[in-house]
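Participant: Following is a predicted model, sequence given first.
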Amino acid sequence: MKFSITSKGNAQSNALMHKIRTYLQDFGLTYDESQPDIVISVGGDGTLLYAFHRYSSRLDKTAFVGIHTGHLGFYADWVPDEIEKLVIAIAKTPYQVVEYPTLEVIIRYQHGGKETRYLALNESTVKCVEGTLVMDIEIKGLHFERFRGDGLCVSTPSGSTAYNKALGGAIIHPSLQAIQLAEMASINNKVFRTIGSPLILPSHHTCTLKPVRDQDFMITIDHLTLLHKDVKSIQFRVANEKIRFARFRPLPFWTRVHDSFIADKDQ
């Protein structure tokens, strides 16, 4: 089996990275950064997001496993004290593959420019460079509403616990093939109206944003922030690609939610 390791970059994560690499090579596994069968993320959710984007072109061939060296993350199953146990599991135990949906973002441009396609594991957000965002929202090709406000966030089920939750969005189990559209400070008065609630769309529905006046937008793809100019439309849907996690033991999604948001830290 071939493996690679992505580290957060701090002293603790780097030390663990070197230890894991040595242990796994002692077991006869091959370190291969270009074509790994399994990617080990050492850090937090941000580190795993980085690893996801690094290997997004081979999601069907690579599985991910996370070790958190800080606060408990949704994508990290293991803690530093369990390194030896994880190494033995990787080297000796067949793992279960758990797949989570990802988000496809296609940006099309005015004047027939070449479209840009991205994959997001958590979410994509859209904001104006300056002032209020004004967008026509189409769902499955039909006009739904004209949005005015600070911005819009489209998230995956696994990303529903991140920025989407802070916006008042629902938490969605990642076994559901869906995306969620949440508003950022929408303008609602006698003149302007939005639905005012998050929308959950199934995998066969697309959500398309079409600019009303501005054409330059700040668009995030997970941790990446990008300026796009002369935008004609932004299309979101459940991507065909899925992220694959290597599970060596059960850790239910709702347990992660409970431990992250509800559990007493002193328990």
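Facilitator: That came through, no problem.

Participant: drop to CA atoms for contacts and neighbour counts, all remaining ones
Facilitator: Fine.

Participant: Tell me which residues of the helix or strand Leu103 falls within come out buried.
Facilitator: In this assignment (DSSP states H and E), Leu103 forms part of strand 96-109. By 16 or more other CA atoms under 10 Å, the buried positions in strand 96-109 come out as Glu99, Tyr100, Pro101, Thr102, Leu103, Glu104, Val105, Ile106, Ile107, Arg108, Tyr109.

Participant: Quick one: list the elements packing against it.
Facilitator: strand 116-120, strand 231-247 (3 or more CA pairs under 8 Å, 6 or more residues apart in numbering; DSSP states H and E).

Participant: Out of those, indicate the one that is most buried.
Facilitator: A comparison of the helices and strands packed on strand 96-109 by mean neighbour count, using mean count of other CA atoms under 10 Å, puts strand 231-247 on top with a mean of 20.

Participant: Quick one: the strands in the stretch 1-150 of the chain, in order.
Facilitator: 2-7, 30-31, 38-43, 63-68, 96-109, 116-120, 123-128, 133-139, 142-155 (DSSP state E, counting those that start in this stretch).

Participant: next up, a second structure to put side by side with the first:
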Amino acid sequence: MKFSIVHRGDSQSESITEQFYKLATKYRLIEDNHSPNLIISIGGDGTMLEAFHSNQHRLQEVAFLGIHTGHLGFYADWQPDQLETIISLIATQSMKTIEYPLLKIKIQTNDQKDYEYLALNEFTVKNLEKTLVMKIKINHEDFEMFRGDGLCISTPSGSTGYNKSLGGALIHPSLESIQVSEMASINNRVYRTIGSPLVLPKHHHIDLYPQYQGEIRFTLDHLSMQMKNVYSIQGFVADEKIRFARYRPFPFWSRVREAFIGNEHMD
């Protein structure tokens, strides 16, 4: 098994990384930063997002595994004190994987330049100067004129993040879909939006058309960018998927319960 490590850079993650290297030598695992089979993320969800974006060009060739040293980790199955157990399983067991859907974003500018991005969690769009105004189409059909602070398009696995704070639904990652949630939409007798999150299945898409030519701010997972002269933004379920290595079951709803409820509230 060939592996590569991405870590958060704090003292705990660096210490766990050093321990991993020592145990990997003991179990005859091979570090290969050019063509690994398994990418180890040591840190929190932000570290996994970094690992994903650094390796999205080779998603069909790699699987990801997370060791949790952060505060809240939906992508990490393992704790630091389980390090030798993990490495022993990697060395001796066949790797099983699960696949999560991703979000594809296509941006076209008025001068006919095209940009494509993948997101593991979500894509957001806001205006830097004033209220965001976007014409929204679903599958090329007019849907609404949005006015508000912004919009968030999330994946099922990303539905537990920013989307949840906006009142969006939690969606199981086995459902190939995207979710569109509003940020502080304006709703009065003059302006109306749907006012509810929208869940779109695979092969459906949402198109956003800015109603001005000013600068727009985007976030793509943990990455931030700004762009002028945007004509349209399209979001849909990507053909590509991310694979996670599973050496033990860890159901999605168990992750949700542990993150937001905790076992102490089950009595």
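Facilitator: Noted; the coordinates are in hand. Owing to the predicted nature of the structure, the values given are computational and were not obtained by experimental measurement.

Participant: out of the helices and strands packed on strand 96-109 of the first structure, nearest to Ser56 of the first structure?
Facilitator: strand 116-120 (7.6 Å; CA to CA).

Participant: Outside of the closest one itself, list whatever touches it.
Facilitator: By CA atoms under 8 Å, 6 or more residues apart in numbering, the residues outside strand 116-120 of the first structure that reach it are 53, 56, 102-108, 156, 221-222, 239.

Participant: That one vs the second structure, average distance?
Facilitator: Its matched residues in the second structure lie on average 0.6 Å from strand 116-120 of the first structure after superposition (mean CA distance after the TM-score superposition for the first structure).

Participant: got the angle for that strand vs strand 96-109?
Facilitator: 150 degrees (axes from the mean of the first three to the mean of the last three CA atoms, to 10 degrees).

Participant: contacting residues around the closest residue to Ala169 of the second structure other than its chain neighbours?
Facilitator: Distances taken as CA to CA, 6 or more residues apart in numbering place Ser159 nearest to Ala169 of the second structure, at 6.7 Å, with adjacent residues excluded. Ser159 of the second structure sits next to Asn121, Gly168, Ala169, Leu170, Ile171, Gln179 when contact means CA under 8 Å, 6+ apart.

Participant: Return the subset of these lying in strands.
Facilitator: Here DSSP state E is the test, and those give Gln179 as lying in strands.

Participant: would you turn the contacts of Ser159 of the second structure into JSON lines with neighbour count and distance to Lys22 of the second structure?
Facilitator: Below are the contacts of Ser159 of the second structure laid out as JSON lines (neighbours: other CA atoms under 10 Å; distance: CA to CA, whole Å):
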{"residue": "Asn121", "neighbour count": "24", "distance to Lys22 of the second structure": "33"}
{"residue": "Gly168", "neighbour count": "22", "distance to Lys22 of the second structure": "43"}
{"residue": "Ala169", "neighbour count": "19", "distance to Lys22 of the second structure": "42"}
{"residue": "Leu170", "neighbour count": "18", "distance to Lys22 of the second structure": "39"}
{"residue": "Ile171", "neighbour count": "21", "distance to Lys22 of the second structure": "39"}
{"residue": "Gln179", "neighbour count": "27", "distance to Lys22 of the second structure": "43"}
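
Participant: would TSV of the contacts of Ser159 of the second structure with distance to Met266 of the second structure be doable?
Facilitator: Output for those, formatted as TSV (distance: CA to CA, whole Å):
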residue	distance to Met266 of the second structure
Asn121	29
Gly168	24
Ala169	22
Leu170	20
Ile171	22
Gln179	29
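
Participant: still on that earlier bit, so can I have TSV of the helices and strands packed on strand 96-109 of the first structure showing distance to Arg193 of the first structure?
Facilitator: Shown next, in TSV, are these (distance: least, CA to CA, whole Å):
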stretch	distance to Arg193 of the first structure
strand 116-120	29
strand 231-247	21
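
Participant: of the ones you listed, which approaches Trp254 of the first structure most closely?
Facilitator: Closest of these to Trp254 of the first structure is strand 231-247, at 15.7 Å (criterion: CA to CA).
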